[in-house]
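Participant: Pasting the sequence and the predicted coordinates here, then a few questions.
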Amino acid sequence: MRLQINVQLDYNLSRACDLLLQIEAAAIPEQIIEHSELLLSPCEHLARVPAQDNIGERIWLRTEGQFTADYRAIVRIERILRDPAVLPAIPPHRLPGETVQYLLPSRYCASNQFTDFVDSNFGRFQGGARLAAIRDWVARHLSYVPGSSNSDTTAIDTFHGREGVCRDYAHLLITLARAGEIPARFASVYAPGVTPPDFHAVAEVFLGGEWHLVDATGMATEGEMAKIGIGRDSGDVAFLTAFGPLYFNSQKVSVTQLPD
């Protein structure tokens, strides 16, 4: 699958401050960047640094006044697809070292608070079957409600409120998977068909010795997502982090499937 990605950001800064930007599709073996162009408004400083686990890049910026970013890319997805539901789990003591952090609680994903719930509701399942049961539970019990959450909303809040947006679906799925001894991390992606069009958030789980993207909202499938970056939760992979006052003007994200 080939995706055409167009992103426009427009913000104002009342004074000079630092920004951390991550909006480019990652150049990794499972996806080929056929074309990429990033146009930024004038900046005092610009430096690229590796993102989490070297998946994608972040850009350090220092600027003031109006900040704009125009990103255009064509990405070809060449991901090897396997149904996670049939894959075996790996016992914690046999997990690769790089997966361990994704088995532990994090800021938005307090998995240690859900061990009893997961044991009671999904304990009869193993491996990918457990993950599939958790995904289906999240899909059934949450309602997708734009504006129902904010940047402080945690998986615990979502569990009790039973509503949210893609970020909240991903956080709750990640939390329950970790509580069920399945390493899970947060992935920021581009995908066609997302409503409303925006940066999309999904979970990525480690089963059968490999990572798989899982979207509990049902809006995207693994074979049609272009990965931007990953993290323990959304705090690690925000598309724009400002270390100072930042004011929103406009934002547009468009993802279109192209002929192969």
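Facilitator: On my side now, so go ahead.

Participant: CA only for contacts and neighbour counts going forward, please
Facilitator: Will do.

Participant: the helices in the stretch 101-250 of the chain, which residues?
Facilitator: Secondary structure of the stretch 101-250 of the chain (DSSP state H, counting those that start in this stretch): helices at 115-122, 127-141, 155-161, 166-179.

Participant: Show me the one of these that comes nearest S14.
Facilitator: Nearest to S14, of all the helices of the stretch 101-250 of the chain, is helix 166-179, at 28.4 Å by CA to CA.

Participant: which strands and helices sit next to that closest one?
Facilitator: For helix 166-179, the contact count by 3 or more CA pairs under 8 Å, 6 or more residues apart in numbering; DSSP states H and E identifies helix 115-122, helix 127-141, helix 155-161, strand 184-190, strand 200-207 as packing neighbours.

Participant: Specify the angle between it and strand 200-207 in degrees.
Facilitator: 10 degrees (axes from the mean of the first three to the mean of the last three CA atoms, to 10 degrees).

Participant: Let me know the angle separating helix 166-179 from helix 115-122.
Facilitator: Counting by the same axes, to 10 degrees, helix 166-179 lies at 90 degrees to helix 115-122.

Participant: hmm, who's touching stretch 232-249?
Facilitator: 10-15, 17-23, 52, 101-102, 106-109, 167, 171, 184-188, 229-231 (CA atoms under 8 Å, 6 or more residues apart in numbering).

Participant: among those, which ones are buried?
Facilitator: Neighbour counting by 16 or more other CA atoms under 10 Å classes 10-13, 17-23, 102, 108-109, 167, 171, 184-188, 229-231 among the contacts of stretch 232-249 as buried.

Participant: Can you measure across stretch 150-169, start residue to end residue?
Facilitator: End-to-end distance of stretch 150-169 (CA to CA, to the nearest Å): 13 Å.

Participant: I should have written stretch 91-104 there, sorry.
Facilitator: Note: stretch 91-104 ends 14 Å apart using CA to CA.

Participant: Can you give the distance from that stretch to the centre of its chain?
Facilitator: Distance of stretch 91-104 from the chain centroid (CA atoms, centre = their mean, to the nearest Å) equals 19 Å.

Participant: and the comparison structure, right after this:
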Amino acid sequence: MRLGIDVTLDYTIDGAADVLLLIEAAKGIDQRLELQDMRVYTDTPLRAVPGEAGIGQRCWARGDGPFRAEYKAIVEIARTPIDLATLGDTPIRLMPGETIPYLLPSRYCESDRLEGFVHQEFPGLAAGPLAIALTQWVGDHLTYACGTSTGTTTAMMTFAERRGVCRDYAHLLVALARAGGIPARCVSAYAPGVDPPDFHAVAELWIDGGWHLIDATGMASCADLARVAVGRDATDIAFMTVFGTATLNWQNVAVTKLS
């Protein structure tokens, strides 16, 4: 699968401020960048820094007034879907160190408050079968509705209100998975068919020795996702963080299947 990506961000920075961009597709063994071009219209040199867990990269920029960033890429996805039901359990004490941060509660994923629910609702399930059951539960019990959540909505709030957007679906699935002893992290991604077109958020669960992408909204499959970045929750994967204030003028995210 090859994806064409075309992004434009047009903002006005209210006074001078540093801007952290996270919009470049990551290189990896399961996705290859055929073409990539990012342009940020600023008088200050850009500075790239590694992304969380060494996946992708962030870009520091400086904005003062009009701020525009453009990104184009062609990404080849080489990721074969795996039957999660076949994936076995790994005792927590034997999991690699990299998974530890993704077993613990975080700002938007209060997994410790969901442990009782997971143990009561999904008794006897673990690893792959539990991941399938949790994904189905989230899909069955949430309604996708734009404008029903904000940047401060947490997994527990989504659990109570039963509605949200992709970020909320990802937060809730990640929190439920952690509550069930599965390391889980949030992933920012590009995906075709997202409605409305935008940056997409999905979950990634560590099961049986590897990370597995899961889109609880059902809008994309793992074979169609171009990973941008990973993190504990939305704090780590926001496409743009302004260390000041900014006004959105116009934004466009277009992802197209090329083959």
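Facilitator: Arrived safely. This structure is a prediction, so every number in the text was calculated from the model and none was measured.

Participant: Tell me which of the helices of the stretch 101-250 of the first structure is the most buried.
Facilitator: Most buried of these by mean neighbour count (mean count of other CA atoms under 10 Å) is helix 166-179; its value is a mean of 29.

Participant: once aligned to the second structure, how far is that one on average?
Facilitator: For helix 166-179 of the first structure, the mean distance to aligned residues of the second structure following superposition is 0.3 Å (mean CA distance after the TM-score superposition for the first structure).

Participant: relative orientation of that helix and helix 127-141 in degrees?
Facilitator: 140 degrees.

Participant: would you turn the helices of the stretch 101-250 of the first structure into TSV with distance to F67 of the first structure?
Facilitator: Listed next are the helices of the stretch 101-250 of the first structure as TSV, based on distance: least, CA to CA, whole Å:
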stretch	distance to F67 of the first structure
helix 115-122	44
helix 127-141	37
helix 155-161	32
helix 166-179	25
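
Participant: and of these, who's closest to H200 of the first structure?
Facilitator: Here helix 166-179 is closest among these (CA to CA), at 6.6 Å.

Participant: that older thread, which one of the helices and strands packed on helix 166-179 of the first structure lies closest to L87 of the first structure?
Facilitator: Nearest of these (CA to CA): helix 127-141, 5.0 Å.

Participant: which helices and strands sit right next to that closest one?
Facilitator: So helix 127-141 of the first structure, by 3+ CA pairs under 8 Å, 6+ apart, packs with helix 115-122, helix 166-179.

Participant: Just send those helices back as CSV, with distance to R94 of the first structure too.
Facilitator: Formatted as CSV, these follow (distance: least, CA to CA, whole Å):
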stretch, distance to R94 of the first structure
helix 115-122, 20
helix 166-179, 15
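
Participant: do you know which of those helices lies nearest L46 of the first structure?
Facilitator: So among these, helix 166-179 is nearest, using CA to CA, at 28.2 Å.

Participant: check contacts around the residue nearest the centre of the second structure.
Facilitator: When the second structure is reduced to its mean C-alpha position, the closest residue under CA atoms, centre = their mean turns out to be V187, at 2.3 Å. V187 of the second structure makes contacts with 201-204, 227-231, 237, as judged by CA under 8 Å, 6+ apart.

Participant: conserved subset of the residues you listed in the first structure?
Facilitator: Using both residues aligned by TM-score structural alignment, their matches' CA atoms under 8 Å, the first structure keeps these contacts from the contacts of V187 of the second structure: 201-204, 227-231, 237.

Participant: are any of those buried, and which?
Facilitator: 201-204, 227-231, 237.

Participant: And those, which is closest to D64 of the second structure?
Facilitator: I237 (23.3 Å).

Participant: What separation is there between that closest one and Q136 of the second structure?
Facilitator: For I237 of the second structure relative to Q136 of the second structure (CA to CA), the value is 24 Å.

Participant: before we move on, what about T143 of the second structure?
Facilitator: As judged by CA to CA, T143 of the second structure and Q136 of the second structure stand 13 Å apart.

Participant: likewise Y102 of the second structure?
Facilitator: 21 Å.

Participant: what does T86 of the second structure give?
Facilitator: As judged by CA to CA, T86 of the second structure and Q136 of the second structure stand 17 Å apart.

Participant: now P66 of the second structure
Facilitator: Using CA to CA, P66 of the second structure is found at 43 Å from Q136 of the second structure.

Participant: and if you look at P192 of the second structure?
Facilitator: On the measure of CA to CA, P192 of the second structure and Q136 of the second structure end up 21 Å apart.

Participant: same thing with D89 of the second structure?
Facilitator: Per CA to CA, D89 of the second structure is found 19 Å from Q136 of the second structure.

Participant: likewise A203 of the second structure?
Facilitator: Distance from A203 of the second structure to Q136 of the second structure, by CA to CA: 13 Å.

Participant: which residues are common contacts for those two?
Facilitator: A216.

Participant: ok, now which ones touch Y144 of the first structure?
Facilitator: Y144 of the first structure neighbours (CA under 8 Å, 6+ apart): 163-166, 217.

Participant: could you redo the last one with a cut-off of 10 Å?
Facilitator: 162-166, 168-169, 217 (CA atoms under 10 Å, 6 or more residues apart in numbering).
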